[in-house]
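Participant: Just to be clear, the model below is a prediction. Sequence and coordinates:
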Amino acid sequence: MANRKIFVAGHRGMVGGGITRQLELRKAAGEDIEIITRTRAELDLTNQADVRAFMQSERPDVVILAAAKVGGIHANNTYPADFIYENLVIETNVIHQAFEAGVMRLLQLGSSCIYPRDAAQPMAESALLTGELEPTNEPYAIAKIAGIKLCESYNRQHGTDYRSVMPTNLYGPGDNFHPDNSHVLPALIRRFHEAARASIDVVTIWGSGRPRREFLHVDDMAQASLYVLELPKGEYNQNIQPMLSHINVGSGTDVSILELAQLVAHATGFEGRIETDPSKPDGTMRKLMDVSRLASMGWRASITLEEGIRSTYQWFLTNQHNIRAK
């Protein structure tokens, strides 16, 4: 990507921040790239006119669309209109205005929730649109599916090279640790940290603890994103189905929620009991990505879950006051 202007939309988010850090490391190592970023105050991605003016003025060579409205089950259930509207508008504005500005290479980030609730495990890219979605996050999932289809459609009609990566559950520096609106792993880190500091004897987790989930550190995701982005067009296309522009990114392994809680308890120093509450919903019993396609292209995750939880907890400790202030 030498001599290129790269616009990272959503650089203050967890994934966008990870990608920006990777690009900054490459630039420091001598790559001739210009990293373009804008805060939400500087550029409202839901405003079509503003996005158009920005793209026409900056004329980036590459666009990485990591901006999105994201949240856990509670947030998705409470604000479904916000999730489908904001994500659809961001995708349509950024992708179309990138095309209008002559951008031929674009990477957009989606989510594993695009796959049907009852998809065969592990979930392959071909499972898209083969069944009903998980009801709790259907609006968000539909918006992310639309993003994939936008990329596919521009590729088909205009010969662009727009790609989509579908990550599994992500975690790491920059995550959302809000007690109500965060995903399971950062929520557990915060709960077990507070329990350990308050010498609480029991922490109760939602559900039976039996559902299994896959997790990927954001630094691995950032490296995978740039790896996919940089694959030569011919090499990329021969590894995907015709007219299919998305590819799974994950660790390829999963753990039960109870096992995850035990790992978090160990990392945070919590020594009490962990109990489950089967009266609360479990959600989908298993969500594991089939990452064989990306592995065949030459990329695999390198950060273990234990190592990632430890480093994420250290980041939380360093930044917890700012996190709570938000």
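Facilitator: Nice, thanks for sending it over.
Participant: from here on, contacts and neighbour counts on C-alpha atoms
Facilitator: Will do.
Participant: Can you mark which positions in stretch 260-275 are buried?
Facilitator: Across stretch 260-275, burial judged by 16 or more other C-alpha atoms under 10 Å covers 260-265, 267-268, 270-271, 274-275.
Participant: ok, the nearest residue to Ala81 once chain neighbours are set aside - how many residues close by?
Facilitator: Excluding the flanking residues, the one nearest Ala81 by C-alpha to C-alpha, 6 or more residues apart in numbering is Pro139, at 7.4 Å. When counting by other C-alpha atoms under 10 Å, one arrives at 22 neighbours for Pro139.
Participant: Secondary structure element for Pro139, which one?
Facilitator: helix 138-158 (DSSP states H and E).
Participant: any residues touching that helix, and which ones?
Facilitator: Residues outside helix 138-158 that contact it (C-alpha atoms under 8 Å, 6 or more residues apart in numbering): 76, 80-81, 83-85, 87-88, 91-92, 95, 108, 110-111, 113-114, 133, 160-164, 243-246.
Participant: Pull out the buried members of the residues you listed.
Facilitator: By 16+ other C-alpha under 10 Å, these give 76, 83-84, 87-88, 91-92, 95, 108, 110-111, 113-114, 133, 160-164, 244-246 as buried.
Participant: In helices, which of the residues you listed fall?
Facilitator: Assigned to helices by DSSP state H, the following of the buried ones among the contacts of helix 138-158 qualify: 76, 83-84, 87-88, 91-92, 95.
Participant: let's bring in a second model and compare:
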Amino acid sequence: MEKDAKIYIAGIYGMVGSAIARALRERDFKNIIGHSSEELNLIRQVDVEEFFRKERPDYVFLVAAKVGGIYANNTYPADFIYNNLQIQNNVFHSSYVYRVKKLFFLGSSCIYPKFAEQPIREDSLLTAPLEPTNEAYAIAKIAGVKMCEFYNKQYHTCFISAMPTNLYGKGDNYNAMNSHVIPALIRRFHEAKMANLPEVVMWGTGKPLREFLYVDDLADACVFLMDNYQDDRTINIGSGREVSIFDLADIIKKVVGYQGNIVMDATKPDGTPRKLLDSTRLKEMGWSPRIDLVEGLSVTYKDFLSGNVRI
């Protein structure tokens, strides 16, 4: 990317979008644009077309999406598939029409089959059934991956996609019902600490294994790929390290300073039993994460305490 290029971040005020903006500014990119959902409704085709006609961005990071944890995905599947398909369709097509030099689409590791061989390679896509609790969201993201491939094939665009592992960090969503596991646990342990509660109840058995990546590491990888990757195939972005949900909770408990007990509610769903990405291709390109889990969680908790988060 040229230093004077106009770079549009769709979702700039979200956790990932704001991290990408930080990463670009650290590299002296100054012509960065983006809007809140109130200023630019990406679900409305006419609004998106007008934005691209007026702004003519050179590069696009498409990281805007409706996201949520197990409860939200399982409760509002129509919202997840409709909103995300609309956003993707509108941004992809306007990027083609207005001759964007390169588009980066951020998917999700939940696109892979529920029982995919571990670690999960990129060629596992569409080889077996998905995890039912987030199927609607996953199908929308799969459509985005395929749109990159098919637009490149038919229109000779330069659209790339990447699949991140589970993310956390500054600017996360701490909503009690719609958040992902790390912000949900940070909030629960913090509130239990403040109320001096004897225990915190968690969904599931605690046995599933998950891989986590700090959001600033993800942003660094996104910029790296925008500069160095050009392939129709999607590419995984992971840390290469996994932890059980119970052990994760124990780490967060210690970071927060909560003294009570952790109780598992095994009547609630676990989700996918294991999800570790094979990030060999990205590693061989020369990229690797820098922030370990304990360090990242400590920074994230400080961000939560700052009050500048979504509750």
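Facilitator: Done, it's in. Since the model is a prediction, treat every value here as computed from it, not as a measurement.
Participant: Could I get the TM-score for this pair?
Facilitator: The TM-score (TM-score structural alignment, normalised by the length of structure 2) is 0.97; 310 aligned residues with a C-alpha RMSD of 1.2 Å.
Participant: Check the buried residues of stretch 260-275 of structure 1 against Ser292 of structure 1 and report the nearest one.
Facilitator: Leu260 (23.9 Å; C-alpha to C-alpha).
Participant: what helix or strand does the closest one sit in?
Facilitator: helix 257-268.
Participant: how close does that helix sit to structure 2?
Facilitator: Superposing on structure 2 and averaging over aligned pairs (mean C-alpha distance after the TM-score superposition for structure 1), helix 257-268 of structure 1 comes out at 0.4 Å.
Participant: which element follows that helix toward the C-terminus?
Facilitator: Sequence-wise, the next helix or strand downstream of helix 257-268 of structure 1 (DSSP H and E) is strand 273-277.
Participant: Now do that following strand: which range of structure 2 does it align onto?
Facilitator: Strand 273-277 of structure 1 corresponds to residues 261-265 of structure 2 when matched by TM-score structural alignment.
Participant: who's in contact with that stretch?
Facilitator: Contacts with stretch 261-265 of structure 2, where a contact means C-alpha under 8 Å, 6+ apart, come from 198-206, 249-250.
Participant: ditto for stretch 103-112 of structure 2
Facilitator: Taking C-alpha under 8 Å, 6+ apart as the rule, stretch 103-112 of structure 2 contacts 59-63, 95, 120, 124-126, 130-131, 134, 138-139, 141-142, 144-145, 148, 158-166, 222, 226, 277.
Participant: For structure 2, which segments are assigned as strands?
Facilitator: With strands called from DSSP state E, structure 2 shows them at 7-10, 32-33, 59-62, 102-106, 159-164, 166-168, 199-203, 209-214, 235-237, 242-244, 261-265, 274-275.
Participant: Just put those strands in TSV and tack on distance to Asn152 of structure 2.
Facilitator: Shown next, in TSV, are the strands of structure 2 (distance: least, C-alpha to C-alpha, whole Å):
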stretch	distance to Asn152 of structure 2
strand 7-10	20
strand 32-33	24
strand 59-62	15
strand 102-106	11
strand 159-164	6
strand 166-168	28
strand 199-203	42
strand 209-214	29
strand 235-237	16
strand 242-244	34
strand 261-265	47
strand 274-275	29
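Participant: Go through those and name the closest to Asn41 of structure 2.
Facilitator: So among these, strand 7-10 is nearest, using C-alpha to C-alpha, at 10.4 Å.
Participant: Check the mean deviation of the closest one from structure 1.
Facilitator: Compared with structure 1, strand 7-10 of structure 2 is 0.4 Å away on average (mean C-alpha distance after the TM-score superposition for structure 1).
Participant: Could you check how far that strand is from the centre of its chain?
Facilitator: Here the centre of mass of C-alpha atoms in strand 7-10 of structure 2, compared against the chain's by C-alpha atoms, centre = their mean, to the nearest Å, lies 16 Å away.
Participant: Tell me the counterpart residues of that strand in structure 1, please.
Facilitator: The aligned range for strand 7-10 of structure 2 is 6-9, by TM-score structural alignment.
Participant: In structure 2, what residue corresponds to the residue nearest to Ala81 of structure 1?
Facilitator: Applying TM-score structural alignment, one finds that Pro139 of structure 1 aligns to Ala136 in structure 2.
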